[in-house]
Each structure stands twice: as structure tokens, then as C-alpha cells.
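# Dropping the sequence and predicted coords here.
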Amino acid sequence: MKTAFITGVSGQDGAYLSKFLLEKGYRVTGLLPRRSTTSLWRLAYLGIEDEIELIDGDLLDLPSLIRTIKQARPDEVYNLAAQSFVGTSWQQPITTAKVTGMGVLHVLEAIRATDPGIKFYQASSSEMFGLVQQPIQSEETPFYPRSPYGVSKLFGHWMTKNYRESHQLYACSGILFNHESPLRGLEFVTRKVTDAVARIAAGQKHELRLGNIDAVRDWGYAGDYVEAIWLMLQQTDPDDYVIATGRSTTVREMCKVAFNHAGLNYEDYVVIDPTLYRPAEVDILLGNPAKAKEKLGWEAKTTLEQLIGMMVEADMKRVGCEVANKCKGSLGS
């Protein structure tokens, strides 16, 4: 039985990855920080809350991280923890740099200090491309991050590469493009849209305020992407991979799909709010997943229409449950 240790285990990707690994027969352990209240609603949503071994520790405290890794005795470490909302990174740039950037270095150092044979996965991000230098982004596209979040992710990405080359660690980075699910936080635009659709359909809400709806993104399903994450650590040699669908969609088009699913016209409800524009916009992100397909045998299975439909249905169920006062935190954030 292999053991996996996951930071960010209670997040969207952490929950889906945990479920995937449990089905593969892994013993799954996760880092449980005590700096703030940690919600386990995603693990409960997937029915695996009691199957994860949670270990107290802190990504920003290297001695405690070394202790937790020694306790977990993992074969594989997946670093998914981050301050992951781009908008918040302008309001909290230092916290973002510490958690999303320095946190990666702490995990790498903890592995080097305990067992350099542990395989390591770093959750890099398409936000590192930022002001895109090529119309379609691959592993060879130059980076130009446009937010404190993107800059912090780039630090972690290059540190992972440095430890691979300097200390011969099996260390990979997955450059994941936007990936969504019913477990996405309410602050992210896809979930903001699908939650609003559900509430508008239920008569609880009458408009949806958004910023730049002409921004273009490459959206996939998080449940598909965790398989690619796992596959990276099953290869003979460590490497970095872009994980994406290869399909671009505007926020406007995504809204149309979501509202159509509920029999509504998005133009009747979406209001453009200039205060929601970001200080520096990333206008387009579109990934080239050719390397992942060739080397890992992976490609996205879920279409945007299937994904958004899944999210709208989940939020309609949640809103109905909320109205009936039968939910206990299942709306999550």
C-alpha cells in the first residue's frame, strides 16, 4: 500500500485527489493547519471524510512540517495548499507570497531533510503565463505573471525545478489551467455564476454582478485533472506538464451555458460592475495539453457544457436544501 501526503487536502483538488487515491488503494494522509478554522465539507460531500488521516501541522512552520512528514511516512507528497484566489492576492500579497510561494520551499526542504526518495508534486498554475507571450501556452511558453498570486506560483514552480536539478529530487510541477467542479469555492467566477443561476431560478436573487466577462479561459473538470496529477508521479523521470482542455471560452459564453441550463437568458440578469475588474487583467489563457497526452496518456474527458451543467444542478440542489433548512454547511466556500 502506497501512502500519499496532501497539503490543501480540504480544498477542491485535495478532495478529488484523495477520493481518486483511495480508489487506487492508497493510504491518504493530509495536513491540517490550525491557523484558522478548516472546513472539511468537501471531503464530507464526497463521502470520504472518515477515510483521510489528518495530521496537525503548518505549511509556514518548517519544523512542524518535518514532523508531519515523518509521521505520515509518505511515498508521494502532493502540495496543493495555497492562497488560491487571484483577486485576494492584491489585498493580501504578503500572505499570498508566504503560503503560495514560500510554502513550496518549506515542503521541498522537509522532504530533503526527511526522505529525499519521496516523490513530490507541485500545483503550478496557468496564471504564471499572465500577459501571454504566445496565443496557446505550452511548457515552453515564457512566463509573465500579472498578479501576486501568479508571481508566488512562479516562485514555487522554479523552486521545484531547482530542487529537481540541484538535489535530484523526483519533483514535478503540473501547470493546471482553470479547473472547476461543484466543490469550487463561491468566490471563483464559475461557481459564482452557477450559484447565482440556482438562486435566480429559485427567486432568491434577481441579478448577477460580474467584471470582465470577455476574459477568455480554458476550463476543465477538476475530477479529470487529478488523474493527470497522479500520473505525473508514476513516470520514470520527473517533468513538468501543462494540463488543459485546449478549448477557449469567454466568461460571457460560460454564463450563457449556465443560464441556458436553467432555461434562463443570461442577458436578463448579468450586470457589469466596473469595481470587479482586476488591477491587471489576464485576458486569455488557453493551454496546449499535447505533452500530457503523449507522455502521460491523459486528456480531458468532460466538456464545458457537461461541467457547467453538473455545477448548476449541484447548486440548485443546495439552494433547495438551504430553503428547506436541511443543509449543514454544504454550500461551502
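Nice, I can see it. Numbering: from 1, shown residues only.
# can we go C-alpha only for contacts and neighbour counts from here?
Fine.
# Could you look up the SS state of K295?
Secondary structure, DSSP: H, G, I helix; E, B strand; the rest coil: K295 is helix.
# okay, now it: neighbour count?
By the measure other CA atoms under 10 Å, the count of residues near K295 is 12.
# Kindly report the same for L276.
Neighbours around L276, by other CA under 10 Å: 12.
# just the one 4 residues further on next, same as before
The burial count assigned to A280 is 12, neighbours taken as other CA under 10 Å.
# just so I have it, where are all the helices in this structure?
Using DSSP state H, the helices of the chain run over residues 12-23, 41-45, 62-72, 86-91, 93-96, 103-114, 148-166, 189-201, 222-232, 251-261, 290-291, 304-323.
# In addition, the following structure is provided for comparison:
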Amino acid sequence: MTTPRAFITGVGGQDGSLLAALLLDKGYEVVGVLRREPSAYAEALAPVEGRVTLLEADLLDHAALVASLRETRPTEVYNLAAPSFVPRSWDEPIVTAEFAAVGATSMLEAIREVDPGIRFYQASSSEIFGEPRETPQTEQTAPSPVTPYGVAKAYAHFIAGSYRRKYGMFTCCGILYNHESPLRPVDFLPRKVSHAAAAISLGLEDELVLGDLSARRDWGYAGDYVRAMWLMLQCDQPGDYVVATGVSHSVEELVACAFDAVSLDWREHVRTDSALFRGASELHDLVGDASKARRVLGWEPEVGFRELLTLMVEADLARLQAPAASS
């Protein structure tokens, strides 16, 4: 049998690294695309170092994408590249639109030119639902994005479906809800919390300052979610899938679980600052119904909410203690 070959854009991010590791374990050859030097993604790429062929390419450079696809001849393309920190999309709306929306179109056109038989995964997002018209959300829920990130992701979601319909291409969109791991950067809330809990328990920090503790999200484990990406491209027919736990948790619950992992009372170490509240940009009632993924893909999340926070705190403890152990 021919060895399957995957082409992953955004391989230097949390999802890209975890997906690459999963595919390598399944016997794939993996080509990863980065926008910058590999050293800029050293921490995320550490688990797959030396096992992934890395290319520097820009999604907006269509000719370079075509050349890369012709050179590597993948059987599957996973388009994960896009600015991922949602609040920053208000500061960089043009960049967000270019890479999340135009970049996806550029990749689809490159695939169509090189080999329309390549199977394509587009990283969609619960942000396309914005202030949802129903809860929980399914694949049939009408998109109603409110952030530049959500709007750009909605465009990419629709264009992938358009290429499926117009050209018969095998395109799938994973409508992923919030998913975390120890590979998340610390500017994302769950990692900010896990890092702080670990640092405070070690006496390295004194307090954690957060915004609205009542804000809620449907949080899952990123390792479970990249497995759903792979499963989508193994199906007989292409389609779109909500990937979520179906349960929302408040920021307060998240904080409590993280501090429980180091046997601390979070109320003694956490304070809120109204300046950090998102106000009108805060989204509500985003909870996904992954019934289709369970039914069609046989997918189930394996890591629960409390287990996820414990995993992240333990990873941050190990990171923070590593310098002391080596000195």
C-alpha cells in the first residue's frame, strides 16, 4: 500500500503539532507548513522534532502553495493556519481576513490545480455562530458571527462547502469548540490559569488577575479534537461536523479545577479586574451538539474537563521545575 502523506498548514500551533503526532503514529509521512523559521515554534514542535518535513510558505502566495503541493504530493491537506487568538482579531481584522478567509480559498484553488482528489480539512470554529440562535448548536445552526475572526472563519467554512458542491472535491469542515492542551500559549485563558496555579503553588507568583468569572465555554481536550479531524477525512463521503463536549463550564469552574490540582483554594489567590471584561464582545450560549460526529465518525471525547485542567497544571509544574532541576 502507498504510504499516506499529510500536508498540514499551521503545524507550529497546538492543533498542528498534536495532529502531526497523531498522523505519524498512524504511519503517515507528514509535511508541515510554517510562516516563520521553525525556531519560532520550538516548544510546539518539540514532540515531532525530526519526524516532520517542514516548509516555509505563505497561504497568500498561491504559486508557492501550488509548487509545495506538486513537490510533496499529499493525499490529505489539513488547513489549520490562521490567527487563533480571537480577541486579537479586533486589533488585526485585515490580517485575520487575509489568512483565515483568503488563505483558505488560496489553498482550495491550489488543490484544485494540482490534484482535485486530495482530501481537504478546513478548521472551522464555534465562533461562526457568534450569538447563536439556538443552543446547543448543530451543523444546521445558522452562522451569525460577531468577531472578525468568526466572520473570516465563516467565509472559509462556506467556501469549502462551495468547492465541494461546484467541483466535487472532498472537503470537510470541523466546527471545533474551545479545545486546550499544555501546548496552548499562555495568552489563552485556560493556559494562563494552569500556568498561574502551578507558579503560585511553587511560590513563583502571588496572584492571578482575571476578567468575568461567570463567562462560560464548551471546553475540551485538543488531542481528542485532532482525532476528529483525521476521522473526517477517512469517511466515504465529505461533510461538516461539530466537535464539542456538549457541556459548558464557567471560568470560575475552570479556575477551581486548576487550583484544586495543586491543593489550593483559588479564592485566596485570584482577583478580578473589570478592565479585563469583554463586555459586548463576550459570547454566550456557545455549546456544541456533536451527535453527528459520534454517529458517523464514531468519535467520543476521552479526556474530561477536570482531567484536562489537571493535565495542563501538571505540565506547567514540570516546565517551571525543569530549570531548577537542571541548575
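Received it, and whenever you're ready, just let me know what you need. None of the values given here were measured: they were computed from a predicted structure.
# Please state their TM-score.
Laid over one another, the chains give 0.96 as their TM-score (TM-score structural alignment, normalised by the length of structure 2), with 324 aligned residues with a CA RMSD of 1.4 Å.
# just to revisit the earlier point, got JSON lines for the helices of structure 1, with mean neighbour count too?
Converted to JSON lines, the helices of structure 1 look like this (neighbours: other CA atoms under 10 Å):
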{"stretch": "helix 12-23", "mean neighbour count": "22"}
{"stretch": "helix 41-45", "mean neighbour count": "19"}
{"stretch": "helix 62-72", "mean neighbour count": "18"}
{"stretch": "helix 86-91", "mean neighbour count": "17"}
{"stretch": "helix 93-96", "mean neighbour count": "18"}
{"stretch": "helix 103-114", "mean neighbour count": "21"}
{"stretch": "helix 148-166", "mean neighbour count": "21"}
{"stretch": "helix 189-201", "mean neighbour count": "23"}
{"stretch": "helix 222-232", "mean neighbour count": "22"}
{"stretch": "helix 251-261", "mean neighbour count": "20"}
{"stretch": "helix 290-291", "mean neighbour count": "18"}
{"stretch": "helix 304-323", "mean neighbour count": "19"}
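# In TSV: those, plus distance to E139 of structure 1.
Converted to TSV, the helices of structure 1 look like this (distance: least, CA to CA, whole Å):
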stretch	distance to E139 of structure 1
helix 12-23	21
helix 41-45	31
helix 62-72	30
helix 86-91	22
helix 93-96	24
helix 103-114	20
helix 148-166	12
helix 189-201	26
helix 222-232	14
helix 251-261	25
helix 290-291	8
helix 304-323	23
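# Let me know which of these is the nearest to M128 of structure 1.
helix 148-166 (4.7 Å; CA to CA).
# how big is the offset of that closest one relative to structure 2?
Helix 148-166 of structure 1, aligned to structure 2 and superposed, deviates on average by 0.7 Å (mean CA distance after the TM-score superposition for structure 1).
# Next: stretch 104-114 of structure 1.
Using mean CA distance after the TM-score superposition for structure 1, the mean distance for stretch 104-114 of structure 1 is 0.7 Å.
# which residues sit in contact with the closest residue in space to Y277 of structure 1 that isn't next to it in sequence?
Nearest non-adjacent residue to Y277 of structure 1, counting by CA to CA, 6 or more residues apart in numbering: G211, 4.9 Å away. Contacts for G211 of structure 1 (CA atoms under 8 Å, 6 or more residues apart in numbering) come out as 272-277.
# change it to 7 Å
With contacts taken as CA atoms under 7 Å, 6 or more residues apart in numbering, G211 of structure 1 has the following neighbours: 272-274, 276-277.
# Output these in CSV; the columns should cover distance to G185 of structure 1.
Compiled in CSV, the contacts of G211 of structure 1 are given as follows (distance: CA to CA, whole Å):
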residue, distance to G185 of structure 1
I272, 21
D273, 21
P274, 22
L276, 17
Y277, 19
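# what's the closest of those residues to E207 of structure 1?
Distances from E207 of structure 1 to these, taken by CA to CA, are shortest for I272, at 10.3 Å.
# Confirm for me that that closest one is in contact with L208.
No - the criterion here is CA atoms under 7 Å, and I272 of structure 1 misses it with L208 at 8.5 Å.
# who's in contact with stretch 26-41 of structure 1?
1-10, 18, 22, 52-58, 72, 330, 332.
# Mark which of those are buried, thanks.
3-10, 18, 22, 52, 54-55, 57-58, 72, 330, 332 (16 or more other CA atoms under 10 Å).
# quick one: which of those sit in strands?
Applying DSSP state E to these, the entries found in strands are 3-7, 54-55.
# which one of the helices of structure 1 lies closest to S124 of structure 1?
Per CA to CA, nearest to S124 of structure 1 of the helices of structure 1: helix 148-166, 5.9 Å.
# so where is the closest one in structure 2?
On structure 2, the counterpart of helix 148-166 of structure 1 by TM-score structural alignment is residues 148-166.
# can you give me how far the matching stretch is from the chain middle?
Put simply, stretch 148-166 of structure 2 sits 17 Å off its chain's centre (CA atoms, centre = their mean, to the nearest Å).
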